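J.: show me how the following folds:
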Amino acid sequence: MIDKIIKYQNDSEKNFEQKKNIKTIINYIIAFILFLLSTIISAFTFPLRFIYNKTIRRNSDSKIIHLNARNIDSVLKKEKLVLIDFWAEWCGPCLMMNSTMEKFATESNGLRITKVNADLNWKLINKFKIKGLPQFILMKNGEEIKRHAGAMTIFELTKFCDESK
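T.: So this is what the prediction gives:
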């Protein structure tokens, strides 16, 4: 379901950029409303999600590495190909990507999936010149090779990362 929403939003934006007619304008407006609603819901549910994540849910089986200023350099030196997902708790599209990223991490071979919480890692946000969330940076041998702003489906993530192997 989440993949379908993300695909709808991405397709609506692409179609709107290519051709402006009543249909593409309406789809773009609906996609924008979905974006706003997801962000509002994320902001208002943050306290509940925080409590749930800290007290009830222990995601120890995740293959995703959470990066910060202390561990990023060692991960980038150790791993050949790294996908960094810059996200925040209040960002609706970022939260929609959580299950997609978990699934992508279990299916990816030869690629280390990582996340950076933008609210807790301002030094990294400045270092990587992050302007919007979610933002994905693909690193090869410690060097940035490409980036993408906005949510992606599993198919789009796979295409984004496969082109660089």
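
J.: make it CA atoms for all contacts and neighbour counts henceforth
T.: OK.

J.: I6: neighbour count?
T.: I6 has 22 neighbouring residues, counting by other CA atoms under 10 Å.

J.: equivalent analysis for R57, please.
T.: By other CA under 10 Å, the residues close to R57 number 10.

J.: how close does it get to K131?
T.: Computed as CA to CA, to the nearest Å, the R57 to K131 distance reads 31 Å.

J.: other SSEs contacting the longest helix belonging to the chain?
T.: Ranked by residue count and defined by DSSP state H, the top helix of the chain is helix 22-51. Packing partners of helix 22-51 (3 or more CA pairs under 8 Å, 6 or more residues apart in numbering; DSSP states H and E): helix 2-18, helix 92-107.

J.: for M152, which of those helices is the nearest?
T.: helix 2-18 (6.3 Å; CA to CA).

J.: check which residues of the closest one are buried.
T.: 3, 5-13, 15-16 (16 or more other CA atoms under 10 Å).

J.: run this one through as well so I can compare:
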Amino acid sequence: MYTANSLRDKIIHFQNTSEQHFQKQKNLPNFFKLSLAYLSFFLSTFLAAFRLPFLWLKRLLPSSIASAKEQAVLQVNTQNIKQVLQDNEWVVLDFWAAWCGPCMMMEPALESFAQRNPDIAAGKIDADQNAELLKRYKVKGLPQILLFHQGKEVKRHAGALSEHELEAFVQQEMSKISQAV
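T.: Here you go, the predicted model:
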């Protein structure tokens, strides 16, 4: 049973389920829900574009001002990705961009996940600054979540996930791998 913790989670869940329902059964009510989901997607992208100048200003501020939630999420790039994957048994990487609405909607979910799961490394990769990593991992759309176990990719998801969906995404694969061992 899904329970949303915030309006953001409810919107992400609505977008994901609307698409799934329309794929299963193409009818007018599902088309209407899918249209609303796309409308909310475009609205979130517009809001992300509005937020972009403020994010650039934040980057200019000293890093010591970052919140505890932001510090729980690693900033991964071409220079440190190898070390992050070697040093941690489980790693969740979020490929994102500042102009991407769904990426901005997912940001709090990743921060909360990182705080609640200190044994799993959670990192963000800025797609605009790390094009080489997008090519290396064949990332075609944003946001894209990749899950690594012992340095090897074991699962990926394209699109935003709510806190609950991100937790389920990771725990399902961890359970599957631990049962296989």
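
J.: can you pull the TM-score for these?
T.: Here the superposed chains carry a TM-score of 0.95, computed using TM-score structural alignment, normalised by the length of structure 1; 165 aligned residues with a CA RMSD of 1.5 Å.

J.: ok so, going back, how far off centre is the longest helix of structure 1?
T.: In terms of CA atoms, centre = their mean, to the nearest Å, the centre of helix 22-51 of structure 1 is found 15 Å from the chain centre.

J.: how close does it sit to structure 2?
T.: For helix 22-51 of structure 1, the mean deviation from structure 2 after alignment is 1.1 Å (mean CA distance after the TM-score superposition for structure 1).

J.: which stretch of structure 2 lines up against the helix or strand following that helix?
T.: Per DSSP states H and E, the first helix or strand lying C-terminal to helix 22-51 of structure 1 is strand 65-66. Using TM-score structural alignment, strand 65-66 of structure 1 lines up with residues 74-75 of structure 2.

J.: from the rest of the structure, what touches the matching stretch?
T.: By CA atoms under 8 Å, 6 or more residues apart in numbering, the residues outside stretch 74-75 of structure 2 that reach it are 121-125.

J.: reformat those as a markdown table; add neighbour count and secondary structure.
T.: Below are the contacts of stretch 74-75 of structure 2 laid out as a markdown table (neighbours: other CA atoms under 10 Å; DSSP: H, G, I helix; E, B strand; the rest coil):
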| residue | neighbour count | secondary structure |
| --- | --- | --- |
| A121 | 23 | strand |
| A122 | 25 | strand |
| G123 | 24 | strand |
| K124 | 20 | strand |
| I125 | 24 | strand |
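
J.: check the residues you listed against F113 of structure 2 and report the nearest one.
T.: For the contacts of stretch 74-75 of structure 2, the nearest to F113 of structure 2 is A122 (7.8 Å; CA to CA).

J.: quick one, what contacts the closest one?
T.: Counting by CA under 8 Å, 6+ apart, A122 of structure 2 touches 72-74, 91-94, 110, 113-114.

J.: give the equivalent position in structure 1 for it.
T.: By TM-score structural alignment, A122 of structure 2 lines up with I113.

J.: against N121 of structure 1, how distant is its match?
T.: I113 of structure 1 sits 17 Å away from N121 of structure 1, taking CA to CA as the criterion.
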